[in-house]
Every structure is written in C-alpha cells, then in structure tokens.
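A.B. asks: compute the structure for the input listed below.
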Amino acid sequence: MALPPSSARVVIIGGGVIGCSVAYHLTKLGWKDVVLLERKQLTSGTTWHAAGLIAQLRATANMTKLAKYSQELYGNLEAETEVATGFKRCGSITVALTDERREEIFRQAGMARAFGVAVEEISPTEVKQRYEHLNIDGVKAGVYLPLDGQGDPANIALALAKGARQNGAQVIERTLVTGVKRDGRRITGVDWEQGAETGHIACEMVVNCGGMWGHQLGKMLGVNVPLHACEHFYIVTENIPGLQQLPVLRVPDECAYYKEDAGKILLGAFEPNAKPWAMDGIPKDFEFDQLPEDFDHFEPILEQAVERLPMLAEAGIHTFFNGPESFTPDDAYHLGLAPEMDNVWVAAGFNSIGIQSAGGAGMALSQWMDTGEKPFDLGDVDISRMQPFQGNRTYLFERAKESLGLLYADHFPFRQKETARGIGRSPFHEHLLERGAVMGEFAGWERANWFAREAQEAKYEYSWSRQNFFNNVREEHMSVRQNVGMYDMSSFGKFRVEGPDAMAFMNYIGGGNYDVPVGKIVYTQFLNRSAGIEADVTVTRIEQDCYLVVTPAASRVADFTWMRRNKGDFSVVITDVTTGEGILAIMGPRSRELLQAVSPNDFSNDVNPFGTAQTIEIGMGMARVHRVTYVGELGWEVYIPTDMCGHVFETIAKAGFDFGLRLCGMHMMDTCRMEKGFRHFGHDITSEDHVLEAGLGFAVKTDKADFVGRDAVLRKREEGLSRRLVQFKLTDWEPLLYHNEPVLRDGEVVGYLSSGGYGHHLGAAVGMGYVPCAEPGEKPADMLASTYEIDVMGARVRAEAQLKPFYDPKGERAKA
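C.D. replies: Modelled structure (predicted):
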C-alpha cells in the first residue's frame, strides 16, 4: 500500500462520496498534489449504505442548481471512468395525504418550474397510473418529477475516486489522520498513521470531508462543524417476481420512501423522533458496520407501509438495516471556508442527501478553493452560518432527535424547531414572556415572533393558510403604522471597529462613505470583488476612531469573519460586543412622544435627525439611541448596557400605558419591511446579487477612495443592468406569499420571489423578486410597462409592480 507523500497542495480527509467529489473536481480544475486520506476503506462510513435517491428539486434555486449538476455528472461519469454508477432517471412521485401537504407539494411544484425543473401536478388516479402497486386510499394529490433518478452510492464514489486518480490525485486508504501542525490561523500539515508507519504531510489547505466524524475532526483542525450521527432505518424485501422499474416514491405523511432496486423494494423512514448515536464518539474500528436492529422503533412505519403498498405484506424481508448518518442543526449541509481558520475547508453533514448533493457540492467547493471567491451564493450551506455554541455535544444530541424527522415533516411557513431551545436569551426575555411573547429560535436566540392576546394560547398552530397569529401580527403591524410599538432587537450582531485606521478600513471594506461626523449612521453594504453583497449593515461613528457595525443575527459570524479576513495591514481592532448591549426598537408616529416621556433629552430633528445617534438618560439609566428604522416609520433603536436593560424596559413599559404602546415581534418587523421594500440579507440580497441590480446604488459612493467591489460597480454602471429587484403587490387580497413563488412577465416565467409576506396596511400580499431585462440595456423603469402575475399554488394572480416602495415611497414618515 502506498504511503502518503511528504507534501501536498491540499489534503482531503475522508473518502466518502463527498471527499471523492472534492478530489475529482479539484483535479478537473488542474490542481496537482491533491491527496485524499481515508481512515479505513473508501465509502466505509455512510456512503456504502445510502439509499441512492437522486432528486433535482431543493429548497432554493442554487441548491437546485447543485442537485441538477450532480445528476448530469453521474450520467456522464460512467463513460469517463468505466465504473458503473447505476444511475438511471426513473422519475419520482411525492404524494399528499392531507390538504396541507397538498398545498405544500403544489407550491413546491411552482417553485420547481421557476427553477427550471420539469414537474407535473397529478391526481390520485394519475399517481396510480404511474405507480400501480400503490394503495391510493386517502391520497389527495401528487407531484411527478420525470427526471429524478437513483444510483449506486458506493460506485458513484468509486467512480469519482477513479476520475480523481486519472487526473493526478493520490487516494490513499487505511491512513488515519492523528494530528495537525498549526501556525496561527493556518494548518501547516497533518500527521498520519498507516499500520505501523507514521508520517507528516506539509500542506497549503485541508478539507474536512469526515462525514459523521466531521465534528471531532473539526476540533482537531480548530474549527466548529456542528453535526451528529443518527440511526437511520430501512428494509429491503426479498425478490418480488415480475417487479419492474418504478419511480422513487415518497409518502412524507407516513414518514416513508420507497425505491425499486433489482426486483426488490427498499423502504426507508424519516421518523419524527430519531435516535442520535455515538454521543461519546464513534468506535475507532467502525468500517462498513451497521447498528443493532430496533424493530420496535421501525414497526409503526412498516405497519403504515404495508397498508400503503400491499405487496409488502407478501414479500419477505431480506434485510433490516440500521446505519448511521450525520445531521446538522438546521438540516442543511456544511460547505466552505471555516470561520475559525484561514485554510481549513469543510464539506460535511449532508443530512441523508449526500449522494444527490455530492457532485454539486464538490464542484462549488473546488471553484471556491480555486478562485478564493464563492462561484455563486452558497449562504444556505455556508459553514459560517453556524454559531459557536452549536458545536456543543449536548445541544447536537438533543437537536438531532428532531432534525432527521423534519426532512419529511410538513414544511409549514414559520415552523419553529422544538428541541434544544432556550439557549440564547436577550436581557428582556422574561419580561416579554410575562406579556404573552411567543418565541421562535433564530441563530440560537430566543426571539419574540408575535404576542398572544390575554385569552389566547401562546403557541403556534401551523398552516399554509392564515395561521393563528395572522391577526396578532396585523394588530402589531398597524400599531407601528398608526401609533407606537416596541420590539426586541438584541439578537442583532454588534461589532466595534476601533483604532487609528478605523475610518480608512471602513472606507475600504464598505461601499459607503464613513468620513462622517461622530454620531452619524451610514446604511451600507460590504461588497465582494463582483459587487455582490456580502453583508448589509448599519455603521455608526460613535467616536472619532471607533465605529459600531450592526448586522443581522444570522450573519453575525459570517460578517465578523469577512471583516477579519479583509483587515489586512489596517491598524484596527474588531471586537464582537453583541451581548454587551440589549436593543429595544421603539417605532411609530408617537415614538418621539414616548421617548420624551422617559428621557430629558431632545429627540427633535434639530438635535437628533434621521440617521444620527446620541447618548441619552432614560429613567435612571443611560442608553444610546440610533434614529434608523427597518419598518419605515419614525423611530429609534435604543442601545442599553446589559445591566440596565431590565430597568429601561420597565421604565418604557410603564410610560407606554399612556400611549397605547404595543409589544411587537419579528413577524411584524418582516411584514412592515416588505411593505417598504427593505431588502433582507440572505433572501433579497446575497453574495451573487449586484448591489446596483438590488436597487441599492444610493448606498454606494464611488467618488471616495478605492474599496472592495468598486471596479465592478463602475463597470455595471457603464454596461447597464441585466436584471433588477422589483416589488410586487397582489391585486387579490386573499392569496398568501412566502417566497420562491414564480414570477410571470407577460405570461412567461422569468424568475421567482426572493421574499414574500402580507402587507397588512396595504391589504394584500407583497413580495420582491429579480426580473431579468427583456433586452440588453433595458431601463428598469421600462420593466413596469409589462403585465405581471405571481404563480400561487398553480393559480396565476395579477400583481402590481413597482421599483419604489408601495408604502411611503418618499420615506417622509421616518424623517418626520
């Protein structure tokens, strides 16, 4: 057996389908000195026992793009490597047994069309025609994706490994990585052990493709990779005479999937209460192993399956299989450059979709490694979305119980995780709970999403139609529009940037101009070299050499990492001070009156105009108020030292009785911001959305010194836009929008909504989405001459389109 070399450009750790894909794609880009190390044999962890379902449609456009790429790759891989991948396009059917599930899968069908995936909504009779063995009792509808497929997982991995070898990679088995050498934020090499032999590989980069070992391997490499192994069950029947090729069948309401394979049926389960495995570590000798049978755990799924597919009652069980797979806290895999290190990459935690994801994930990661920039937006899976605490083993164990089952649960809008809750709490948490707050979890924070009335149960009741909190949010929304509301923004990230080069650094990393007086607030974006948006923030100059950057909670780690990686030689210190202050947002026409009732300071336009901050006395404490708004009303964000938060909340709440102050939640903030056309990072604006096409050119100041992305901004201004973010309002008050609904321009699908919600003041659903220019150089204003419709569950609903906000288009209310 070959020993590893003494040096390499990159060492990939883990020889499952993901590691093999990364090696394959790097060598396809011309990389030499690529070394893949596998502790035992290729595929011996999870890949070898995967079900091999290969679907095209994922939850977002880019994840669908990656899944479609995987299919195309596997279809061609056999000819390239002469290794049979078993790939075949047999199609897939998902059936609904409830009206709610029917709406879900029909909305997914609309999304599929917007993403360019072939799909058909089919009746129960048509389901039966395509899957004759199915008992369609209780089936409401189905969706059919004719180009979905299945393959041989182990052989797909082996084909990728062979392709990597053919292009110069070294794939070395039976070689355990035992340690690393580290220099600051870089790994300089890895130690290995092969039988009695030991050695060291000096390297420029490391990729963690450790699968269910990814978490502990991450600790060795100095990075956080939150995932946990769960037991995953399936059975394979004896051979069924005469059984022909069938589409893959999913019955999510019964937690089951079915796959015909070589005349047998494989029945697998994603049960609601999963069994986490190996909290204390995976056994060292684990290789092609399976876990003990637990028929009692699987039996409820099997009982329903025998009713659904009666042939199972007569077919004997050939195999009862229980094997481990890794799951992440949010059921999205981990990809990208780890925040904690500058040369450690991650591709792990594939949540039972590793086969269908591996090709695309390997392609995307290799391009990112090759150029240093993401090839397109990968925010859904970027490892930097994870918070440090999410590496806690107890947290992962508890969340894993739910993560597996959520794959087949109803994917209702606003559905909240139920396990591993209550970890991150703002200073106002108990005050809000006492007043009826219904909490959601976001990036580990417990946040008040809406407030229950006195006699109402403070609990979500999920649906695809108007949910039980719809009117609560409407009341909160209208309080902010007509009177005054208050909500907790403490979860937002806060970074101090200070030092003699603070202004120069901010002017380099951000598109705005930060040479402003102390107390001035600048709304701005951090751009990449293509002028895509890496962060959407506010920046306040709080001292001559000190700025406060405020960012959304979800992108806190990513934005902090972006700033650190672009710091270069600037003499600045960047400090995360998120938990040092709580934030209460006080918004609405009477917000000035309320603040004047609790503070002796002057909140007039002369002293505290829009876009400025000042330090104030409040009650018997101190705070800093920022006059900005994400809801489009007169208002202030009140930044309070954590130790004074309780006192300040009580002071404002007491005075608020006289003003009819209403406590509000995050759902209200979202509906108000959509009426105003305010962009949401991760949905409406991402790293691949050009700042000008997002309609944010006003925030970019190209007449200042050079900054990241400036050339791309100037180039786009000269070339003209290729698309533009447009705001939509339905002309029918009844339908609801969430996001990803197809957008039709003059009868043709041209895109999809990046976000959607209900405009309670406007009286109809609103959304945003990018519309491509009909011809090169088309002016955005000319787009509005077209007729627009939004596809809502297969029905085309007429929509008004505007570039300016539907609510207060001139922004006069915020500046009152």
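A.B. asks: when you work out contacts or count neighbours from here on, use the C-alpha atoms and nothing else.
C.D. replies: Noted.
A.B. asks: tell me where the stretch 701-816 of the chain has strands.
C.D. replies: Assigned by DSSP state E, counting those that start in this stretch, the stretch 701-816 of the chain shows strands spanning 723-730, 742-745, 748-759, 764-772, 788-792, 795-802.
A.B. asks: is it possible to get a markdown table of these that adds distance to Ala448 and mean neighbour count?
C.D. replies: Formatted as a markdown table, the strands of the stretch 701-816 of the chain follow (distance: least, Cα to Cα, whole Å; neighbours: other Cα atoms under 10 Å):
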| stretch | distance to Ala448 | mean neighbour count |
| --- | --- | --- |
| strand 723-730 | 27 | 25 |
| strand 742-745 | 31 | 25 |
| strand 748-759 | 18 | 22 |
| strand 764-772 | 23 | 25 |
| strand 788-792 | 29 | 24 |
| strand 795-802 | 31 | 17 |
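A.B. asks: one more, so I can put them side by side:
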Amino acid sequence: MRARARAVVIGGGVGGCSILYWLARLGWDDVVLVERADLTSGSTFHSAGLVGQLRGSLSLTKMMMASVDLYRTIGKEVGLETGWREVGSLRLASSPERLEEIARQAGWAKTFGLPLELISAAEAQELFPPMTTDGVLGAAYLPTDGYVDPSQLTFALAEGARRAGAEIETNTRVTAIATERGRVTGVVTDRGEIEAEVVVNAGGMFAAELGRLAGVTVPIVPMAHEYLVTRPTGLPLDMPTMRDPSLLVYFRPESGGLVMGGYERDPAPWSLDGIPPDFNGKLLEEDWPRFEPLLENAIRRVPALEEMEVVRLINGPEAFTPDGEFILGPTDVRGFWVAAGFCAHGLAGAGGMGKLVAEWIVEGTPSLDVWHMDSRRFGAAYASRSYTLARTTEVYSTYYDVKYPGHEREAGRPLRLSPAYPRLQELGAVCGEMSGWERANWFEPNAPAGDEGLRPRGWAGRNWSPAIGAEHVACREAAALFDESSFAKIEVAGPGSAELLEWLCDNRVARDVGAITYTQMLNAKGGIECDFTVTRLTEDRFRIVTGTAFGRHDLAWIRQHAPDDGSVDVRDVTSAYACIGLWGPASRTILAPLTTDPLDFPYMRARELAVGDVPCLALRVTYVGELGWELYCPSEFGLRLWD
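C.D. replies: Just a heads-up that it's a prediction; the model follows:
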C-alpha cells in the first residue's frame, strides 16, 4: 500500500468507485481507494437497481442523466458486463393530485431535455402487462430509464479507475483522519498511514462514523429497506420499471419474474448506537410483518403477484438524510469531502455524482448548482442525533407523498426559537422552518384583510393565505415588524480582517467605520459563492449578515481562505444577537418616540442607539424597498426589543 496519494477515497461502494473513476479520468492518477472489506459490501450489493432520471431539481436530474450516459458505455469501455437494461419507466397516477403531479413532471422533463410522455392507463398496461388499470387515471413514461446490476456496475467502475492509474486497497479499515490546523493531512488505517491533501468520505452508512473521526457531522441514519424477488413466471424481460406512489410501491422485471419494494409509513431506523464493525456483506433479518402492508398494496396493482413464489425478501440498511437530498462537497475541515446519504438512490446517481464531485475537487467548483446537496447546508441542530433521527424518519415515511409548493416538514419542531417567538405565537403566526429556526411565514389573523380571490389556482394555492397580500400592503403603506433573528451572523476580526474581506468580496468593504456594503464572494470561475451585507464595526472588526440557510457555508468559505497566522478570527455569532426589522413609510414615526438618539443617519450606515432601554446596533438597510432599520441587540434583550 502506498504511503502517499493526492487523494484518498474511503468506501468501495458504487459511489466511492465512481468518484475514484472520475478523479483518475480527470488526470488525478495518484489516487487510492480504501475499503474496509470487499467492494460493494456495504449497501451497494443489496440495491434494487432502479435508475430513474427525473427529479425535483434540474441539477439532480442532470446528475441522473449523466449516470445513464455512463452506464450505457462503461461496460464496453472496460470489457465488463454492467447489467444495464434501458427498459424505460412508468409512474402511475391513481388520484387527481397524482395526475396533476405527473403533468407538472412532464413540463419539467421537457425543460430538462428528457423524452417523458403522458400516456393513458391502457397504454401503461400494454407496457407492463401484469398491472391492473383499476383507479389509474394516467401515467408518465420515460423510455430512457432502466435498471442496472449494482455489483457489476461497481466492478466496472473500479476497473476503469485502475486502468486510469488509480489504486484500490480492500480489507483496509480507516481508524483515524489525520488533520493539522483545520486541514486534512491523510488517513490512518489498520495497514498503515497514507498522506493526502484530499480525503473523500464515501463511506455509505458508515459515513457518519468516518465524519466523526475528522470532527465533521454527517447527518445520516441507516434505514432498513426491503424488497422481494419472485421466481420467473415468463413475464416479458423488456417491461419497464413501474412505480405507483399512491400505493407506496415500485416494481422492476427480474429474469421473467418481478422485484417489488416500497417505502413503509413506519420506517425502521437501524443500529442507532453504531454499526457493528463486522457488518460487511450482510443483510438484516426478513421483517414480513412490516413489509406485508406494502405487499398488499402491490397485489392491488399487480394481482398476479399473489400467486408468484417469493424467492427471498431482501432487507438491507440504506443511509437516509434529514431532507432526502444527497450530502456532497467540502466540509469545515479543509480537504475533507463528503459524498454520502444517497437515500436508496446511490445507484441511480452514482455515475453523475462521481463526475460532479471529482470536477469539484479538481477544478474548485461544481459544474452544477448543488446547493440543495451541499454538505454545509446543515446547521448545528443536526449534531443532535435525536433531531436527525426525527427528520430522517419523516423523510423516509413520506418519500412517495406529493410535495406541494411551500411544503414544510414537521418532525423535530419547534427547535430553534428567537426571543420574540412567544409573541409571534400570540399573534397567530403560521411558521415555517429553516435550519431548525421557526420563522413566521404569515399571521393568519391578517387573512380577513386580504383578498381570497388572489389565491393561486390548484397546485400553488395549497400552502398560501390571503394574509400574505394584506401584510405586504401594510408594510408598503404603513409599517411592519420582521423577526430576523434567524439570519446568520458572522464576525470577522483581527488585524488582517480588512485585507481578507477586500480580497474575497467583489465590492469594496473596507470603507469607513459604520459603512454597510452589499456584496458577494466569488469563486475562481466568477460564480457567486456568498451574498450578504458587511458592516464595518471598527477598524479591524466586521459583521456579515447572510441568509439563515447559508451561515455554515459562508463561514466555511471565509475560513477556507483566511490566513492561518492568527491575524484573522472568523466566528459564527448568530445566537448572540436578536434582530428586529422595522420597515415601511411610517417606521420613523414609530421609532422616534422610543429613542433619544438621532435617526437621520443615511442609508447603508450603522450606528448604536437605544430603543427604550434596549441597547441596539441600528443598520439603515432595507429588503422591502421602504424606509426602515435592522435593529440588533444581545439575545437576552430580544423579547424586550420586540415589545
């Protein structure tokens, strides 16, 4: 085993082998993959193998499309079978809501460049003869979807990586991640150490444990996922895969028989106290009582299944995330990357995911907008195992639910509460959640002042209230209070702080003390990494205010580029300060009687003032196009400030 590599990939599943393959293809031939047991021995070997391309975002769909492009060719490239079968896929609509859903998906598919067709129930049955059309209102058919053999695909990717110069070390367990001054320096294994400037945690269900070795939280939970395999009965080999989300089940052809699985309403989280160290190439015990409701649903759609002989019920753990999205990208530890949490879709996404992560590592930026998959999207709340479990369980149990615009998850709430939260509740706030924070979307008592006739038709009008319009008008014509305590706040201080921010920001921020600057931070390609305001508090102290969801990302970006000579201190101060926004043409009239300090300082300036008996930093900014201020105070004064 080599003692040094440019990059070490941990994990010999389909995801890790794909990243290794693409790193080598992109010219990083000095790379090595280490696997604790044999290739595919984690979750990959028991995958059901479905590959569906159309997803809820352009980036994820493009990733899946790139996977299909690779799966079509990798077998010929390396001279190995992959089991790729491009048989197409069906998605049934068994309710008016599902019919509306697939109609919207057809629009997305056209935008994404996928040849998805809307077909009748009868046409769906022609493609998948054993199904019944009872209750089916229509279907979506995508002819370029299919399925693949997970182990064969993984070995093909591994062979391609080896041919490009990469090395693979199996039966090599990582016992420590070596770091120095916040940067990864290599890995320690039970067979020796490997120095490396880049380490990729592609450990599948072991990714959380590997993350802890580097001091990084990877919020995943292994969930038991079951599917059955029947004996061949002469069914057509070229049938498409088929999903009936209303019944929570999926099917694919298997050598003249069927594979059938689904997503239960009562998920089974597994091994929450740590995965057994010898759990390699193993399955869980069959759990027929938990699977039987899915089987009953499946028989409703495919009655012949009741008479088929079941060869085996396969029960294996799959790593799920708190929002149902992959976890990809760099972390707070420089050089330590994560590619995990594939939510039972690692096989479908592996080809494109590996390419994207490899490009990100080699070129410094991803080729797609993958913010919704960025490892830094998760806030501090996800260090709590119980919170992660609650959110992940909800993701699994609602996997096949229709997701309407404005949909909010409910598990684990409320968690992070601003000082003003009790008053928001008293005023009838309908709250949403962002990074664990409860935030008012609207106040339902304001609904009668709004116009119900403005409710969007159909899909977009479900999570909506006429209060939104009434509150907009009130802010535009009088004034409104906004609780902005959840906004992420970062302080950059020290003798090198001005120089650092001048280098990172595309606007000039080292102005005179009290100046507020709206700016971005750009990557090497000119793409926007951060978007926020910077206030110069003193000669060597700046406060950044950014979006609630972007705090960890922006903090990591600044720290990644900060000098390590002690001249700059970068810290998250979000919880230290409450913030109330007061905006509208009447805002000065409202604020003036509450302070003896002058309010005539100009736009994009900050100054200290007292509101009643609360010491505040007032920022003369606006996000609503009206006169007003952001008022910051220490959190313990927040409720008093609101009052």
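A.B. asks: Val648 of the first structure: which of the strands of the stretch 701-816 of the first structure is closest?
C.D. replies: Each of the strands of the stretch 701-816 of the first structure was scored for nearness to Val648 of the first structure using Cα to Cα, and the closest is strand 748-759 (31.3 Å).
A.B. asks: give the aligned equivalent of Val184 of the second structure in the first structure.
C.D. replies: Taking TM-score structural alignment for the superposition, Val184 of the second structure sits opposite Ile187 in the first structure.
A.B. asks: so what's its match up against?
C.D. replies: Val180, Lys181, Cys203, Glu204, Met205, Val206, Leu221, Met341, Asn343, Val344 (Cα atoms under 8 Å, 6 or more residues apart in numbering).
A.B. asks: please tabulate the strands of the stretch 701-816 of the first structure in CSV, including the columns distance to Arg385 of the first structure.
C.D. replies: Converted to CSV, these look like this (distance: least, Cα to Cα, whole Å):
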stretch, distance to Arg385 of the first structure
strand 723-730, 25
strand 742-745, 27
strand 748-759, 19
strand 764-772, 23
strand 788-792, 30
strand 795-802, 32
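A.B. asks: OK, contacts around Gly19 of the first structure?
C.D. replies: So, once contact is read as Cα under 8 Å, 6+ apart, Gly19 of the first structure ends up touching Ile12, Ile13, Leu36, Cys209, Gly210, Ala347, Gly362.
A.B. asks: name the helix or strand for the third one, please.
C.D. replies: Using DSSP states H and E, Leu36 of the first structure sits in strand 34-37.
A.B. asks: picking that back up, any idea which of the contacts of Gly19 of the first structure is closest to Asn483 of the first structure?
C.D. replies: Of those, the one sitting nearest to Asn483 of the first structure (Cα to Cα) turns out to be Ala347, at 49.1 Å.
A.B. asks: what's the matching residue for that closest one over in the second structure?
C.D. replies: Match for Ala347 of the first structure (TM-score structural alignment): Ala339.
A.B. asks: over to Val537 of the first structure?
C.D. replies: By TM-score structural alignment, Val537 of the first structure lines up with Phe532.
A.B. asks: what sits against that match?
C.D. replies: Contacts of Phe532 of the second structure by Cα under 8 Å, 6+ apart are Tyr518, Thr519, Gln520, Ile544, Val545, Thr546, Gly547.
A.B. asks: can you confirm the fifth one is in a helix?
C.D. replies: No: judged by DSSP: H, G, I helix; E, B strand; the rest coil, Val545 of the second structure forms no part of a helix; its state is strand.
A.B. asks: need the counterpart of it in the first structure.
C.D. replies: In the first structure, Val545 of the second structure lands on Val550 (TM-score structural alignment).
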